[in-house]
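Student: sequence and predicted model, in that order:
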Amino acid sequence: MSTSEVTGVSALVSAQLPYLRRYARALTGSQSSGDQYAIATLEAVLADPNSISAAPNPRVALFRVFHTVWSSTGTPVAEADSRLSAAAQAHLAALTPNSREALLLQTIEGFSLPEVGEIMDLSSDEATELVAHALREMEASVAGRVLVIEDEAIIAMDISGIVESMGHAVTGVARTHAGAVDLAARDKPDLILADIQLADNSSGIEAVNEILGQFDDIPVIFVTAFPERLLTGERPEPAFLINKPYTEEQVRSAVSQAMFFASTETLTTA
């Protein structure tokens, strides 16, 4: 392969790397574990650049390489080094094999069902069935209390409606940093859904960090039109990140995943 072709592959992979890392973190339930799989994927691409350069769809090809690496290790979640990750592993044992991967690829990463099938070596019908299984199983696994941090009233109402339709309770909606911290202090949530820019020009990221300073074990989903501000490679990064404009399926998937991987004693388990 020529130098220019290698450069082209590097550019293609670099453009998709933040999203591959997002997917890997959501899949494994751990930033460090997800990054290890992303690195292993890059090493596999370097060993065989043609796996990307010769593919009709380089993005699909990159995620296909990831799945080859992921499958070769037995598709584990992060090592159970805490009660939360141990609980996640216990939940995983009851899921239909590969259903969560298909769900994330379709709803969070935006692949079509035929592309999901190509990535996972499945037919389009098999991918469709796995996504349907995942939605049912994830939403049935846990139910909890959700704090919404969002300054746009229509979006806040929409997100709250989606969350409540899944069987979760919304503890409140905050439009500002101060309001979010106050609501969390008065009624600790099991999950936070947050925008990164709030009504008074305060930061949703700073609000979340202050809340997490009080409580160690609350999972967070950021919903933002500016994902590049969070997918920087610096730590900490969110394990769950949804782009605006979002779809209902993306919110439902992320909420189910976040609850699934960070179920606490306050949650109702199936």
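Tutor: Arrived safely, thanks for sending. Numbering: from 1, shown residues only.
Student: okay, CA-based contacts and neighbour counts for the rest of this
Tutor: Will do.
Student: all the helices of this structure, in order from the start?
Tutor: Applying DSSP state H to the chain gives helices spanning 3-28, 31-47, 50-53, 58-72, 83-92, 99-103, 113-120, 124-141, 153-165, 177-186, 204-214, 248-261.
Student: what are the buried residues along the shortest one?
Tutor: For helix 50-53, burial by neighbour count (16 or more other C-alpha atoms under 10 Å) applies to 51-53.
Student: now stretch 200-217
Tutor: Neighbour-count burial for stretch 200-217 flags 203-205, 207-208, 210-212 (criterion: 16+ other C-alpha under 10 Å).
Student: what do you get for stretch 72-88?
Tutor: For stretch 72-88, burial by neighbour count (16+ other C-alpha under 10 Å) applies to 77-78, 84-88.
Student: looking at the helices of the chain, which is closest to residue 147?
Tutor: The minimum distance between residue 147 and the helices of the chain falls on helix 177-186, with 7.4 Å, by C-alpha to C-alpha.
Student: so which elements touch the closest one?
Tutor: strand 145-149, strand 169-174, helix 204-214 (3 or more C-alpha pairs under 8 Å, 6 or more residues apart in numbering; DSSP states H and E).
Student: then this one, side by side with the first:
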Amino acid sequence: MTHVAWPRSRPHLPFLRRYARALTGSQAHGDNFVRATLETIVASPESFPREVDPRLGLYRTFHAIWSSANIEEGDEPTNSIDGNEGIAHARLSRITPLSRQALLLTSLEGFSNEDVAYLIDASPEDVESLVAEALAEIERQTHADVLIIEDEPIIAMDIETIVRDLGHNVTGVAVTRDEAVAQARKAPPGLVLADIQLADDSSGIDAVKDILAEFSVPVIFITAFPERLLTGSRPEPTFLITKPFQRATVKAAISQALFFDTATVPAG
């Protein structure tokens, strides 16, 4: 079964990393859970769900491990290499883990309510209620000053509208690395949304690195090629949105990034 389950699941692995990182607020912590998922598949191939498609089976295996971890506030996760987890644990009481999972699975990962119900052992009606609970928490979330780094005017306007509709303030829209750094210095942001490729062939990743050298701020990257930044082999983004994106995806990512309220580490 190993030679069947793993190859069929492998194309979905980058997106499981994206989900795990968003769920935990940390590349290190999220990737640890993904690694444990793969080890479980290899060690017990007969336990891999056969009755569903490989992506559902992969996420189902992940959730079995996540649910059994029983992370308590104040616990130190295994193999932690950053400080995000302590902040996450301190804030778990503000929104239940299941509601966060349901929101991310539907909005970020695009699963249907029925699929999410299978993944978290709930009913579709329960999933709908959990998502509503998470969205209500978003409405109560502290508003932030947001810097947008995006060189495509239509996309930048779309993101700006979403950000403002969520009640956040847009401090500026930068189209190059230098402009992004200058705007961050002029008005330090509480959140950065950054495209990867910018107008002058400069890099949004480099712009974020420059900003993080001076400010501690959560970052969400936006790219049409998420697989390239989800290899698990180097420091990579914790929060990542795929182009073209849905409004709900941006909303969920912003909420989750602000939930952990700490700087993410960009790809190098």
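Tutor: Nice, thanks for sending it over. None of these values were measured; they are calculated from a predicted model.
Student: about what we covered before: need the buried residues of stretch 200-217 of structure 1 in CSV (columns: distance to residue 248 of structure 1).
Tutor: Shown next, in CSV, are those (distance: C-alpha to C-alpha, whole Å):
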residue, distance to residue 248 of structure 1
203, 24
204, 21
205, 23
207, 25
208, 23
210, 28
211, 26
212, 26
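Student: just the closest of the residues you listed to residue 152 of structure 1, please.
Tutor: Looking across these and measuring by C-alpha to C-alpha, the closest to residue 152 of structure 1 is residue 204, at 12.8 Å.
Student: residue in structure 2 matching the closest one?
Tutor: Correspondence of residue 204 of structure 1 to structure 2, assessed by TM-score structural alignment: residue 204.
Student: count of residues packed around the closest residue to its match other than its chain neighbours?
Tutor: Excluding its sequence neighbours, the residue lying closest to residue 204 of structure 2 (C-alpha to C-alpha, 6 or more residues apart in numbering) is residue 196, at 4.4 Å. Residues within reach of residue 196 of structure 2, counting by other C-alpha atoms under 10 Å, total 20.
Student: quick one, what contacts residue 196 of structure 2?
Tutor: Each residue near residue 196 of structure 2 by C-alpha atoms under 8 Å, 6 or more residues apart in numbering is listed here: 203-205, 221-223.
Student: which of those also appear as contacts in structure 1?
Tutor: Of the contacts of residue 196 of structure 2, the ones still in contact in structure 1 (both residues aligned by TM-score structural alignment, their matches' C-alpha atoms under 8 Å) are 203-205, 221-223.
Student: look up how far residue 162 of structure 2 lies from residue 253 of structure 2.
Tutor: 12 Å (C-alpha to C-alpha, to the nearest Å).
Student: so these two - more neighbours on which side?
Tutor: With neighbours defined as other C-alpha under 10 Å, residue 253 of structure 2 and residue 162 compare such that residue 253 has more, 23 against 16.
Student: from residue 238 of structure 2, how far off is the more buried one?
Tutor: 10 Å.
Student: any common contacting residues for those two?
Tutor: 22, 220.
Student: ok, back up a step: would you confirm that the match of residue 204 of structure 1 contacts residue 193?
Tutor: No: Residue 204 of structure 2 is beyond contact range of residue 193, at 9.4 Å (criterion: C-alpha atoms under 8 Å).
Student: first to last residue in stretch 6-17 of structure 2, what's the distance?
Tutor: By C-alpha to C-alpha, the extent of stretch 6-17 of structure 2 from end to end equals 15 Å.
Student: so which bit of structure 1 is it matched to?
Tutor: Going by TM-score structural alignment: stretch 6-17 of structure 2 matches residues 10-21.
Student: what's the average distance of that stretch to structure 2?
Tutor: Compared with structure 2 after fitting, stretch 10-21 of structure 1 deviates on average by 1.5 Å (mean C-alpha distance after the TM-score superposition for structure 1).
Student: okay, buried residues for that stretch please.
Tutor: Buried positions in stretch 10-21 of structure 1, judged by neighbour count with 16+ other C-alpha under 10 Å: 10, 12-13, 17-21.
Student: which one in structure 2 is aligned with residue 61 of structure 1?
Tutor: Looks like residue 61 of structure 1 aligns to residue 57 there (TM-score structural alignment).
Student: among the helices of structure 1, which is the most enclosed?
Tutor: Ranked by mean neighbour count, those are led by helix 99-103 with a mean of 25 (mean count of other C-alpha atoms under 10 Å).
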